[in-house]
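Student: Provided below are the primary sequence and the corresponding predicted coordinates.
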Amino acid sequence: MIVVTGATGQLGQLVIEGLLAKVAAGELPAGEIAAVVRDRAKAADLAARGVELRIADYGQPETLAGAFRAGERVLFISGSEVGQRVPQHLAVIDAAMEAGVALLAYTGIRGGPAADFQLAAEHKVTEQAILDSGLPHVFLRNGWYHENYTGRLATILEHGAVVSNAGEGRVASAARADYAAAAVAVLTGEGHEGAAYELSGDVAWSFAEYAAEVAAQSGKPVSYSALSADAHQEILTGAGVPEPFAAILVDVDSAIERGSLAGTSGDLARLIGRPTTPIAESIAAALALR
């Protein structure tokens, strides 16, 4: 059985779809997919398609007791509640140990223990806890998603500006679907145990290039405004972003300026067996939805 946690989240849904495609193609037996979700009703469509539902919440450790079973392969998608993830993640690891899973694939963050930005802190603790647990594991260290940026297109087009304190730094991002395909490859393939994959797009782009691409595709003037960290923080909080999270976003941009997210290891393309999705393609898809 292959188990996907956070299965109704944005990444989890894509992984489930990828696994169901394997079933449809005869590459994975039917009835071999389980989804760990908090809300049964939200996952009703998955149950109707033959996915076994297991109800559990990272924040309620007692609910995790039946989430996993011996011999299963588990995709452990990191929690979304920044600042609360360490106890939540430790509860998942404890449950996986108790069950005796055959493989725990964790979606961490690019750079792993070497990552030099605040957002990586909880991921570092989680990876170490998995190592200490002795569980057979794979680290899927996801880089940035195109959607982190294309999700802001409405604001960008409204103001005609891409703003960042990343300077001339570059980002080797990839589409969320690319990272999902990598997870599917690991869950259904062999020879991945003990690996730590540094996942990123094939091409690193700058914010000036991103602004130019948005302008070209939208037909509207869009420029890049390189800000100081303090100025960017002020803009984010002024737009309603909570101050602690705004500080994290500014810190990430500072890491981008240092080159921390520009690496193109090729791991992602190798896992999915094709080039990663270009940022221009994701921009076009996002504009088409407007």
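Tutor: Thanks, I have the structure now. Numbering: from 1, shown residues only.
Student: For the rest of this, base every contact and every neighbour count on C-alpha atoms.
Tutor: Will do.
Student: In which helix or strand does the nearest residue to residue 115 once chain neighbours are set aside reside?
Tutor: Nearest-residue entry for residue 115: residue 260, 7.4 Å, with adjacent residues in sequence omitted and distances by CA to CA, 6 or more residues apart in numbering. Secondary structure assignment for residue 260, by DSSP states H and E: no helix or strand.
Student: Do I have it right that residue 260 meets residue 112?
Tutor: No - counting by CA atoms under 8 Å, residue 260 stays clear of residue 112, with 11.4 Å between them.
Student: In this structure residue 237 contacts residue 247, no?
Tutor: No - in terms of CA under 8 Å, residue 237 does not count as a neighbour of residue 247; the distance is 9.1 Å.
Student: Just want to know which of the two has more residues nearby.
Tutor: Between residue 237 and residue 247, residue 247 has the larger neighbour count (other CA atoms under 10 Å), namely 20 against 15.
Student: Next up, the contacts around the more buried one.
Tutor: By CA atoms under 8 Å, 6 or more residues apart in numbering, the contact list for residue 247 reads residue 233.
Student: and what of residue 87?
Tutor: Taking CA under 8 Å, 6+ apart as the criterion, residue 87 is in contact with residue 59.
Student: at 10 Å what do you get?
Tutor: 58, 59, 61, 93, 122, 126 (CA atoms under 10 Å, 6 or more residues apart in numbering).
Student: Same check on residue 8?
Tutor: Under the criterion of CA under 10 Å, 6+ apart, the contact list for residue 8 reads 14, 15, 16, 35, 36, 37, 38, 39, 40, 42, 43, 46.
Student: Take this one as well and set it beside the first:
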Amino acid sequence: MSYIVIGATGHLGTLTVESLLERDIAATNIVAAGRNPDRLAALAERGVRTQRIDLDDPTSLDGLFSPDDTVLLISGNEIGRRVAQHGHAIDAAKSAGVKRIVYTSAPNADTSALVLAPEHKATEELIAASGLPATILRNGWYTENYLQAVEQARQTGTLLTSVGDGRVASASRHDFAEAAAVALIDDTTTGKTYELSGDESWDQQELADAISKAIGRDVNLANVTSEEHQRLLVAAGLDEGTAGFVVALDANARDGLLGVTNGELSTLIGRPTTPLIDGLRAAV
């Protein structure tokens, strides 16, 4: 039996492999699959089995799966291509008759207006249609998603946002990676969908204050309208599409789509989630 991590060379995947090792899963029982050969080589040095894959190329998955495997499919980062990419992995896993698949989805993916939700909803539907036993981890917001905002604040002393009074319940990638490792190991999670988020939500002033502490300089909050945010981002050099995506995410947060706190993540990992300030300090 093997635990296969699809996307093992990304940040979350690498942390998940580390978490499996910390939980005394033998390195020889872990298969790290991903695109980055350097990161695969680093994992191979730990004794982990590796396979270089490209989810745009289904043939790269040949020989990866077997019936006794439990598979973690970490959602890709190529927006607009993810459903097809995920589908290739799901099809290959189904053909091999794997034991179970674990998927990292998005909050309330089947009902949410979150701009990121549709591809996750479609992937969840592909998994359901496959008939494979599954565990769905609907990951909330990563604290590390604010690293670019941290660097901008370091340079300008300002946190630019259009979230308004919306709250966000983020947790660290390490928290979500631990949850993925637990879900892989624990067969009692089969058939369950988890809505995962940080234990505490915070607003943008609290984020600005936390960034200030993390980088050691005063950070002012500039909470603007969506229209002004779009204009300022384009003026700073972002293309219209990217700026629009950033503004849409802020609007989702303003609407409360990222602020739910239900304790499911801390229950799954058996400890409190990482506080905002600690997550930022570790990330920077």
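Tutor: Ah, there it is. Predicted model only: the values in this text are computed from it and were never measured.
Student: Can you lay out the contacts of residue 87 of structure 1 as a markdown table showing neighbour count and distance to residue 214 of structure 1?
Tutor: Compiled in a markdown table, the contacts of residue 87 of structure 1 are given as follows (neighbours: other CA atoms under 10 Å; distance: CA to CA, whole Å):
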| residue | neighbour count | distance to residue 214 of structure 1 |
| --- | --- | --- |
| 58 | 23 | 38 |
| 59 | 17 | 39 |
| 61 | 17 | 44 |
| 93 | 20 | 42 |
| 122 | 20 | 33 |
| 126 | 23 | 37 |
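Student: taking the residues you listed one by one, which sit in helices?
Tutor: Taking DSSP state H, the ones among these that sit in helices are 93, 122, 126.
Student: Just give me the closest of the residues you listed to residue 157 of structure 1.
Tutor: Nearest to residue 157 of structure 1 out of these is residue 122 (CA to CA; 33.7 Å).
Student: any idea what that closest one aligns with in structure 2?
Tutor: Alignment note (TM-score structural alignment): residue 122 of structure 1 maps to residue 119 of structure 2.
Student: just to revisit the earlier point, spit out the contact partners of the residue mapped onto the residue nearest to residue 115 of structure 1 from structure 2.
Tutor: Across the two structures, residue 260 of structure 1 finds its equivalent in residue 257 of structure 2, going by TM-score structural alignment. Contact partners of residue 257 of structure 2, counting by CA under 10 Å, 6+ apart, are 107-108, 112-114, 140, 166-169, 249-251.
Student: Residue 267 of structure 2 now?
Tutor: The neighbourhood of residue 267 of structure 2, defined by CA under 10 Å, 6+ apart, consists of 179, 196, 199, 273.
Student: what's the burial count for the counterpart of the first one in structure 1?
Tutor: With TM-score structural alignment as the criterion, residue 179 of structure 2 lines up with residue 182 in structure 1. Residues lying near residue 182 of structure 1 (other CA under 10 Å) number 23.
Student: isn't residue 182 of structure 1 right up against residue 268?
Tutor: Yes - using CA atoms under 10 Å, residue 182 of structure 1 is in contact with residue 268, at 6.5 Å.
Student: what touches both of those two?
Tutor: In the contact map built from CA under 10 Å, 6+ apart, the residues linked to both residue 182 of structure 1 and residue 268 are 140, 142, 197, 199.
Student: Show me just the buried residues among those residues.
Tutor: Of all these considered here, the ones buried according to neighbour count by 16 or more other CA atoms under 10 Å are 140, 142, 197, 199.
Student: Now, those that are in helices?
Tutor: Secondary-structure check on those using DSSP H: no residue lies within helices.
Student: before we move on, the earlier item: please, which helix or strand holds the match of residue 179 of structure 2?
Tutor: Of the helices and strands defined by DSSP H and E, residue 182 of structure 1 is found in helix 176-188.
Student: Without its sequence neighbours, what residue ends up closest to residue 193 of structure 2?
Tutor: Here the nearest residue to residue 193 of structure 2 in space, its sequence neighbours aside, is residue 136; by CA to CA, 6+ apart that works out to 4.6 Å.
Student: and that neighbour, how far is that from residue 121 of structure 2?
Tutor: With the distance defined as CA to CA, to the nearest Å, residue 136 of structure 2 ends up 11 Å from residue 121 of structure 2.
Student: Neighbour count: those two, which is higher?
Tutor: In this view residue 136 of structure 2 and residue 121 are compared by other CA under 10 Å, and residue 136 has more residues nearby, 24 against 19.
Student: Show me what the more buried one lines up with in structure 1.
Tutor: Aligning on TM-score structural alignment places residue 136 of structure 2 opposite residue 139 in structure 1.
Student: residues contacting its match?
Tutor: Neighbouring residues of residue 139 of structure 1 by CA under 10 Å, 6+ apart: 76, 104-109, 112, 127, 130, 192-199.
Student: Please enumerate the strands of the stretch 51-200 of structure 2.
Tutor: With DSSP state E, counting those that start in this stretch as the definition, the stretch 51-200 of structure 2 shows strands at residue ranges 70-73, 100-105, 134-139, 158-161, 193-196.
Student: Where does stretch 65-74 of structure 2 end up in structure 1?
Tutor: Under TM-score structural alignment, the match for stretch 65-74 of structure 2 is residues 68-77.
Student: hang on, the earlier thing: and for residue 136 and residue 121 of structure 2, which residues touch both?
Tutor: For the pair residue 136 of structure 2 and residue 121, residues contacting each of them under the criterion CA under 10 Å, 6+ apart are 105, 106.
Student: which residues sit in contact with the spatially most central residue of structure 1?
Tutor: Relative to the mean C-alpha position of structure 1, the nearest C-alpha, by CA atoms, centre = their mean, is the one of residue 142, at 5.6 Å. Applying CA under 10 Å, 6+ apart, one finds that residue 142 of structure 1 lies in contact with 106-112, 173-174, 176, 179-180, 182, 197-201, 268.
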